[in-house]
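Engineer: sequence plus predicted model, see below.
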Amino acid sequence: MDDAERKVFVLDTNILLHEPLAIYSFKEHDVVIPMTVLEELDRIKDSKRDVSRDARIAIRALEAIFHDATPEQIAAGIPVNKHSNADGTIAIFADYEVKETVHAFADKAGDNRILNGVLYLQTHYAPREVVLVTKDINMRLRAKGAGVYHVDDYRSDQLIDDVKLLTKGFYQFAGNFWVRVGECHSEKRGRSTLHTLPINLFDTPFVNQYLIDESKEFAARVQSLDSDTVTLKDIGHERLMHRQAWGIHPKNIYQGMALDAMMDPDIDLVILTGPAGCGKTILAMAAALEQVIEKSMYDKIIVTRNTPEIAESIGYLPGTEEEKMMPWLAAVTDTMEALHKNDVCTDGSMKYIFDKANIQFKSINFMRGRSIQNAFVLLDECQNLTASQIKTIITRCGEGTKLVCSGNLAQIDSSYLSPVTSGLTYIVERFKNFEGSANIYLNGVVRSRLAEFAEENL
């Protein structure tokens, strides 16, 4: 690639907080880190925010590259090929020396210096393409309004281009499935019936993918596949709809598939996605109580979720860690009340169940370093987690532990996450070919007709 084709990527601070080693992702192109970004990383690394660790990792990565370079070499750009497979360079740009042309509010002084620096580099490197890379949508808008020609999001961590392409964990065939199949090889293995079919009957099948049809007679799950054939485990539509856990029965086929996956001891990770009111939390809690109390398959239930600004605010709440977590886990307590609303004494039942099932409410910030054995773990609202945060939870799970991740990609609260960059999207794509995981999109709102109408029309 000649110099005219090499691009110059200027990284915003949020890129290095989202992916601390993003500097190695630009291969043959050149990367520029404005001095303002280093200042912001310096402030964040000593803070109590959960991104302080990412800031320190980014700083150490930069120090490893620049530790023996002269100021002139740092300004001109250091080759990074000795640290990675990249052929480009990385430089630090003193943006505070650039004459200010973009003016805005005083509290956005850092953003202003970065924008002024990009405008200067755009002229300095012309006709080469200078691209500002930021996850801040408003920063991208401001940059374009200020005259920056090329602005983009960080896409190296995006496994899909559009959330509509995200696998739903099941495939529905038109009409009757067996009409299109004709003959197949079937055999009994224990209590299960397995069918072996040609792979060309299916559109990109994967292990533990559910298969249903419009006739409401056929339901199966992909057991295994090779280059020519797919082996299905016959479940049956009626059997799915008659699944039950803690007195809860599926209200639709999607809930039936979710309950089947959560009650299967051979599946270690179940990922539930879908709109608000589709039943993700209540199904997960019912499956957890059934397997912990009735079947004694696990010793305890651990419930955790992302807690925005928890590092600053949790310490000021009264009580133990569990009591501090209660405001963020009200959805779980609401679910417990719904499961026991017909009991003679709902409060008494809940206290008994909490003690009997050894239900623990834990902060996600305190999960690092733990090893969770023989537990049913529910990670709720995980659309607001990054891939690295979800990895922290998954890698905590030891022998005999089942993890259920649930979330709604339409309810992302994080400033720097979108449906395609959410950790929930990441694990759906990464784990879809793992034999120990299943993913189900719960289509349809069953909470109430009011919630259903709101989901469809608002």
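Structural biologist: Okay, I see it. Numbers count the residues shown, from 1 in each chain.

Engineer: could you use CA atoms for every contact and neighbour count after this?
Structural biologist: OK.

Engineer: distance from stretch 226-241 to the middle of the chain?
Structural biologist: 28 Å (Cα atoms, centre = their mean, to the nearest Å).

Engineer: just stretch 83-99 next, same as before
Structural biologist: 30 Å.

Engineer: over to stretch 181-201?
Structural biologist: 34 Å.

Engineer: in it, what counts as buried?
Structural biologist: By 16 or more other Cα atoms under 10 Å, the buried positions in stretch 181-201 come out as 194-197, 199.

Engineer: right, and the pair among these with maximum separation?
Structural biologist: Farthest pair in the buried residues of stretch 181-201 (Cα to Cα) is Leu194 and Ile199. Separation: 14.8 Å.

Engineer: let's verify Glu28: helix, strand, or coil?
Structural biologist: coil (DSSP: H, G, I helix; E, B strand; the rest coil).

Engineer: comparison target, given below:
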Amino acid sequence: MAASRLYVLDTNVLLHDPQCLYNFEEQDICIPMTVLEELDDIKDRQKLVSREARIAIHAIDDIVRDAKVGQITKGIPIPSMSGKKKLGRLMIFPDHELADRKGYLPNGSQIHDNSIINCALHLQSTLSMLEVVLVTKDINMRLKALGAGLNRVEDYRKDQLLTDVSLLPEGHRRLEGDFWKNVEKVQTQRDGQNVYHKVSADLLPEVHVNEYLYDDEDFAARVIKIEADYITLLDLNREKLMSHSCWGISPLNLPQAFAMHSILDPTLDFCIINGAAGSGKTLMALACSLEMVIEQKRFNKIVVTRSTPPVAEDIGFLPGTEEEKMTPWLSAIHDNLEAMHEGDDQPQSSVRYAIEKGNIQFKSLNFIRGRSIQDAIVLIDEAQNLTPSQLKTILTRCGKGSKMIALGNLAQIDSNYLTALTSGLTYVVERFKNFEGSANIHLTGVVRSRLAEYAEQNL
């Protein structure tokens, strides 16, 4: 089938998904020369996206490497990765030739967006047989392109699993009334200290593995197994859940209790804790981690990592070792450690004790690739600022005896390339909802302070 569309790709699309060239099916793709220049500029920077830029450059090179002179501007067939589906062609357009053309946006070394838009406008006017579509993740660029006269502008959504973040599973579900009054038949089995109930699947439609359930009475349970006719529940004692304490921290509500239970559960390898600022994500995760490392001795260390985009202007290079450079970015860990020990006679000594005995290590994402982390708890802070590709890189570092905990708030994305729908945090919540080795908990309510709660609700 001949291509009916020509997709002009912005730089941020290739950075967001370096393998996107294989996702446009039989349609053709155009990469303006300006995009290659931007990728070349980014690939040597000490930033997370530098790796994505290098991967994108190699992906383009794999396609055009053997092309003859003149073929690249006309289009090179994109080889199918599976060998079955026929893909379109890839062309590289010399958009610098369009400089100062009448009717186009002003060009310049600092206006790369305009060069890419001008490329799309030129192709739209010269290729009447194709529908030219500019693909960019930059909202302002989409507005500029439409204002300049481009007929079709789209966001890149090939990796978007949801159309609305409100559709994300919360990881816990309230059942109205008394759950047991609706149960006609149940099979109960005890295994050590655990009690399991097998109930009809019709009672709990659309539940997920490891989803927590509770009713208006005293019932609380976690979905352990889903079969065609039956669902197996792990019975949880609500009073015991609420009274549990880790490193002096106890839950203030049921979602926090569920989060602590999932983190402490040795059968779960991955926990996702998301919620508003001040809902207790980092505090719960850190308290449970210290409990498992120092008191229970289930792990040897706590590895803390996060993305490092600045909220305001960058303050430049920081001196010292890797851990010293990461300290400003991981001040939230220190803040929570201080909050845990604020009642101690010597709180600073207690904080140093927790860091040393818990063997807390701060690691940059730039240096986590290629590692295999053994017998450790890995806290992935500010996970909402990571792409699906970056989160995959971190999760695949999980070695024998390790546990991963992702913490994030989709309302506080600082990355220029992500939205709540395309964030890696959204991606893993949706992808892992049926994985028996993971649990996702959305924390509700702001417990940090009255001011924080009001600001979260009204700003």
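Structural biologist: It's in. These numbers were taken from a predicted model, which means no experiment stands behind them.

Engineer: now the alignment partner in the second structure of Ala61 of the first structure: how far from Thr305 of the second structure?
Structural biologist: Alignment note (TM-score structural alignment): Ala61 of the first structure maps to Ala59 of the second structure. Remark: distance between Ala59 of the second structure and Thr305 of the second structure (Cα to Cα, to the nearest Å) = 28 Å.

Engineer: again with Asp414 of the second structure
Structural biologist: Taking Cα to Cα, one finds Asp414 of the second structure at 16 Å from Thr305 of the second structure.

Engineer: which of the two has more residues huddled nearby?
Structural biologist: Taking other Cα atoms under 10 Å, Asp414 of the second structure and Thr305 do not tie; Thr305 has more neighbours (24 against 19).

Engineer: how close does the helix or strand harbouring the more buried one sit to the first structure?
Structural biologist: Following DSSP states H and E, one finds Thr305 of the second structure within strand 301-306. Average distance, strand 301-306 of the second structure versus aligned residues of the first structure after superposition (mean Cα distance after the TM-score superposition for the first structure): 1.2 Å.

Engineer: what packs against that strand?
Structural biologist: If you count contacts as 3 or more Cα pairs under 8 Å, 6 or more residues apart in numbering; DSSP states H and E, strand 301-306 of the second structure packs onto strand 360-364, strand 376-381.

Engineer: tell me the most buried of these?
Structural biologist: Highest mean neighbour count among these (mean count of other Cα atoms under 10 Å): strand 376-381, with a mean of 25.

Engineer: what's Glu129 of the first structure aligned with over in the second structure?
Structural biologist: Glu129 of the first structure maps onto Glu131 in the second structure, by TM-score structural alignment.

Engineer: which ones are touching that match?
Structural biologist: 4-6, 124, 152 (Cα atoms under 8 Å, 6 or more residues apart in numbering).

Engineer: out of the residues you listed, who's nearest Ser262 of the second structure?
Structural biologist: The nearest one, if we look at the contacts of Glu131 of the second structure relative to Ser262 of the second structure and count by Cα to Cα, is Arg152, at 45.9 Å.

Engineer: counterpart of that closest one over in the first structure?
Structural biologist: Checking TM-score structural alignment: Arg152 of the second structure goes with His150.

Engineer: surely its match and Arg140 touch.
Structural biologist: No: counting by Cα atoms under 8 Å, Arg140 is not a contact partner of His150 of the first structure; they are 9.3 Å apart.

Engineer: so these two - more neighbours on which side?
Structural biologist: A count of neighbours by other Cα under 10 Å puts Arg140 above the other of His150 of the first structure and Arg140, at 20 against 16.

Engineer: and that one, what's its match in the second structure?
Structural biologist: Match for Arg140 of the first structure (TM-score structural alignment): Arg142.

Engineer: now the strands for the stretch 201-350 of the first structure?
Structural biologist: Along the stretch 201-350 of the first structure, the segments classed as strands by DSSP state E, counting those that start in this stretch run 210-213, 219-225, 229-234, 269-273, 300-305.

Engineer: and for the stretch 351-458 of the first structure?
Structural biologist: Under DSSP E, counting those that start in this stretch, the stretch 351-458 of the first structure gives strands at 359-363, 375-380, 402-407, 437-441.

Engineer: reformat those as JSON lines; add distance to Arg396 of the first structure.
Structural biologist: Shown next, in JSON lines, are the strands of the stretch 351-458 of the first structure (distance: least, Cα to Cα, whole Å):
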{"stretch": "strand 359-363", "distance to Arg396 of the first structure": "13"}
{"stretch": "strand 375-380", "distance to Arg396 of the first structure": "10"}
{"stretch": "strand 402-407", "distance to Arg396 of the first structure": "10"}
{"stretch": "strand 437-441", "distance to Arg396 of the first structure": "16"}
